[in-house]
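Colleague: Take this sequence and fold it.
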Amino acid sequence: MQQIKQRRRVLGLALDGPTIWLSYLLLYVWPWVIEPPRPLEWQASLVAAPVFLVAYYLSFDLRGRAAWPGIAVIMLLSLGLGHLTAAASIVSLFAVMIAVQSQRGKVRRYWLIGMTAVTALCVVTGWVSWIFALGAVFFGALMAAATAANCQLQDQAEQLIRAQAQAEALAVMTERERISRDLHDIVGQSFSTIVLKSDLASRVFEDAPEHARKELEDINAVGRGALHEIRSVIRGLNQSTLLAATAQVRTLLDAADIELSFANSAENLPDSIEHALAMVMREAVTNVVRHAEASTCTIAIHERDGSIQMEISDNGRGGPIVFGHGLGGIKRRVADLGGVFEISAQTPRGVKISVNFQMDRGGRS
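Modeller: Next up is the predicted model:
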């Protein structure tokens, strides 16, 4: 498993690394200070030392089945040396530590039970002394508890880091979706206005040059305004107002020769709701111009029974409602603020969009 956190170091040694724990081997050689070891004892220890170190270092950071050979080798070395000295019970602590930190769930319990059972069998057969077994079981239990607690803390830390990474990734996705929706609404309306006005300018260029000049000036203003809004969206500063959105949709509808009926009785709206209403209005009106073939468009915004409602309807060709990127973006934008979005074909013709937000007049959002 890839290490998620940096190991803490003291005097160059990692506190949660393999080398620092070798200090426990001092308990193995301590009896030699009191009484010199027998030749077979120190010779066997000398031969076992490199085997132990290789198995220990190779298996310390392993997880799952990959650590099994190292656990088995260290435990066999402990039992083998235990035939010569009870101090070899210290070696079994390393097998216990690796088993606890490398295994999880039932597998961990099986390893601990298995090592205990093998130790008990060796005592019964007289291979190791009861002092060896007592030291292995007692200190092994302490090592298992300490290692398990440390593993739990590491698991929790890794879970928190993963959760934080997921939250950051979700925030990035949310921000990308916000930028995508806002750019779609801004670019869609602005380019629709530019296309309509450029067509109109080209038609009247020869007969009414002043009129054409006015349309070109409007195109310039729309383009500059769109560029400013796009930059604001990218910086996360875009907060469209109903006043600005109303002027923009009026310009677009005028260019498309669609009569607008507008009414707004809502005041002092929260910024987030006003921005959402403004963007929904822009996208809905852009769809009217592009697809409805309408001659009139009605927009009504009012506050009623603690809620803000906006209705946008047209007298266009109506027909089946197809959710594309635009309508889908409107629906998600409204849902993000806990609002309700509805769209329906009208009788005898036309389409009606309705947006509803519950209001909390306790404070602005």
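Colleague: C-alpha from now on. contacts and neighbour counts both.
Modeller: Will do.
Colleague: just so I have it, where are all the helices in this structure?
Modeller: Defined through DSSP state H, the helices belonging to the chain, from first to last, are 26-34, 39-59, 68-82, 89-102, 105-124, 130-204, 209-235, 242-255, 271-287, 325-336.
Colleague: Sort out which residues of the first one are buried, please.
Modeller: Spelled out, that is helix 26-34. 28-29 (16 or more other C-alpha atoms under 10 Å).
Colleague: how about TSV for the helices of the chain, with distance to Q309 added?
Modeller: Compiled in TSV, these are given as follows (distance: least, C-alpha to C-alpha, whole Å):
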stretch	distance to Q309
helix 26-34	78
helix 39-59	65
helix 68-82	66
helix 89-102	59
helix 105-124	55
helix 130-204	20
helix 209-235	25
helix 242-255	13
helix 271-287	9
helix 325-336	12
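Colleague: looking at those helices, which is closest to G12?
Modeller: Set against G12 and scored by C-alpha to C-alpha, these come closest in helix 39-59, at 17.0 Å.
Colleague: re earlier: so which of the helices of the chain comes closest to I308?
Modeller: Using C-alpha to C-alpha and comparing the helices of the chain, the one that lies nearest I308 is helix 271-287, at 8.8 Å.
Colleague: V172 and Q166, how far apart?
Modeller: 10 Å (C-alpha to C-alpha, to the nearest Å).
Colleague: Let's compare: structure for the following, please.
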Amino acid sequence: MRLSFDVAPDSCLSYASGKHASGTRWRLALINLVWSFWIVAAPWLSGTPWRDWLLPTLLSYVVFLGLYFRAQSVSVRKLFPYVLAIGALGFLLSPLNFGGMVYEIYACVFAGFAFRNPRVGVLAMLLILAAYVLEVWWLNWSWPNIASVVLWALAVGGMNLAYRAKGHSDARLRLSHDEVRRLAATAERERIGRDLHDLLGHTLSLITLKLELSRKLFDRDPGAARMEVEEAEKVARLALAEVRSAVSGIRSADLAAELASARLLLASSQIHLDYDRPPGDLPNDVECGLSLVLREAATNIARHSGASVASIRIVRDHDVVRLLIADNGGGGIDSEGNGIVGMRERLRALGGSLAIESPCGNGCRMTVSAPVPVLAGIGRAPVSPPVPDAVITAPLAHGNTA
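Modeller: Here you go, the predicted structure:
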């Protein structure tokens, strides 16, 4: 079944299904229609004659389906008229069919998404239910039935209010994360500009002066002119070496920065990260490789683990450094995708290794090891405290390919 409604970015479907594909979103909407069977089941179970309620119920249900799917797809800012229309169907059908209560519950479901202010949403639900209670009280319905409808409507509507509030909180956290990255990139560009100015400003000025001098000496003292050109060449080669060194430093990733970025990334997925401070004496190539491996591991935790807590322990030994990465998700890595394969290749290039323990349902623990060259005359590097056996373990991919 293909539905032709355009889905607004801030629709109920978008809030409920996140980044799922459009087809999956509509399947979720269809699943939520299961509860509408009570529109038919309620009068049938109560023994009400079919001729009294069947035709108006079918007609109302056709109208309800149109309102329901449209309410799922429009912007929540335009949702309130659909809340009123679905609630009105319940008012019109209830004198003929006790199952009209279902329309009131669906009205409260959508009311939970219709207002940015949760208090206004609660007030709208209370007004809808108050009008409904007055109607069914006038129809002499039993108070237990009335109370059950009110409680169900408030419970489901309240959950949707909380769900939308959580969505706004997550969006603000993602924006904060993006702003931190933007500011970090701006600061890095400014640093690169200062470094290049410091490296090349004086050097290029010196080369220019020596070349001008050699041009002036070219006719009257060729030997001196040749000497100036040779000195300009030496200065240019020195500048080239400095630029290459600076570019190498720019390209390398910083482990401390990646840990901070991982904390923000996981926080945006409601995952608390506990991590150690990285050692400051790692060679550039080792630190860059470990940083990229850490970046991929944090991405996998955020996307696949379903965890609430993660930890990164850094153990620095005499000639090896280890990252112990864990989370408390569902475990069960059943295959290694491009992410884990890429991590293994990076570590292999450093002479390191990657070990993963991921029993299904018990979390996963990743051990990243890389050798660190030991300089002659330097004593044993300080060793970080061992990671206790009780450290939280969890999956980097919850039954998924990383």
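Colleague: Once they're superposed, what TM-score comes out?
Modeller: TM-score for the superposed chains, counting by TM-score structural alignment, normalised by the length of structure 1: 0.57, backed by 240 aligned residues with a C-alpha RMSD of 3.3 Å.
Colleague: Q6 of structure 1: which of the helices of structure 1 is closest?
Modeller: Closest approach to Q6 of structure 1 among the helices of structure 1 is made by helix 130-204 (11.6 Å; C-alpha to C-alpha).
Colleague: elements contacting the closest one?
Modeller: Counting by 3 or more C-alpha pairs under 8 Å, 6 or more residues apart in numbering; DSSP states H and E, the packing neighbours recorded for helix 130-204 of structure 1 are helix 89-102, helix 105-124, helix 209-235, helix 242-255, helix 271-287, helix 325-336.
Colleague: Make a markdown table out of these and add mean neighbour count and distance to F60 of structure 1.
Modeller: Compiled in a markdown table, these are given as follows (neighbours: other C-alpha atoms under 10 Å; distance: least, C-alpha to C-alpha, whole Å):
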| stretch | mean neighbour count | distance to F60 of structure 1 |
| --- | --- | --- |
| helix 89-102 | 25 | 6 |
| helix 105-124 | 15 | 15 |
| helix 209-235 | 16 | 48 |
| helix 242-255 | 18 | 64 |
| helix 271-287 | 22 | 53 |
| helix 325-336 | 17 | 48 |
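Colleague: mind checking which of those helices is nearest C151 of structure 1?
Modeller: helix 89-102 (6.1 Å).
Colleague: Which residue range of structure 2 does the closest one align onto?
Modeller: Residue correspondence for helix 89-102 of structure 1 in structure 2, counting by TM-score structural alignment: residues 101-114.
Colleague: how big's the offset between the matching stretch and structure 1?
Modeller: In this overlay with structure 1, the average offset of stretch 101-114 of structure 2 from its partner residues is 1.5 Å by mean C-alpha distance after the TM-score superposition for structure 1.
Colleague: how far away is D199 of structure 1 from F191 of structure 1?
Modeller: Between D199 of structure 1 and F191 of structure 1 the distance, using C-alpha to C-alpha, works out to 12 Å.
Colleague: burial measure for R316 of structure 2, as a count.
Modeller: Here the count is done by other C-alpha atoms under 10 Å, and R316 of structure 2 has 22 residues near it.
Colleague: That one reaches L324, doesn't it?
Modeller: No - assessed by C-alpha atoms under 8 Å, R316 of structure 2 is found out of contact with L324, at 11.3 Å.
Colleague: picking that back up, among the helices of structure 1, which comes closest to H302 of structure 1?
Modeller: helix 271-287 (11.6 Å).
Colleague: which residues sit against the closest one?
Modeller: With C-alpha atoms under 8 Å, 6 or more residues apart in numbering as the test, helix 271-287 of structure 1 has contacts from 182, 185-186, 188-189, 192, 239-242, 245-246, 248-249, 252-253, 310, 312, 326-327, 330, 333-334, 337, 353, 357, 364-365.
Colleague: gap between it and the chain center?
Modeller: Using C-alpha atoms, centre = their mean, to the nearest Å, we find the averaged C-alpha position of helix 271-287 of structure 1 to lie 28 Å away from the chain's own average C-alpha position.
Colleague: now do stretch 148-166 of structure 2
Modeller: Remark: stretch 148-166 of structure 2 is offset 25 Å from the chain centroid, using C-alpha atoms, centre = their mean.
Colleague: What residues in structure 1 pair up with it?
Modeller: Counting by TM-score structural alignment, stretch 148-166 of structure 2 sits on residues 135-153 of structure 1.
Colleague: what does stretch 313-325 of structure 2 give?
Modeller: Aligning stretch 313-325 of structure 2 against structure 1 (TM-score structural alignment) gives no matching residues.
Colleague: List the buried residues of that stretch.
Modeller: Going by 16+ other C-alpha under 10 Å, stretch 313-325 of structure 2 has these buried residues: 313-316, 320-325.
Colleague: Pick the one among those residues closest to L28 of structure 2.
Modeller: For the buried residues of stretch 313-325 of structure 2, the closest approach to L28 of structure 2 (C-alpha to C-alpha) belongs to I325, at 34.4 Å.
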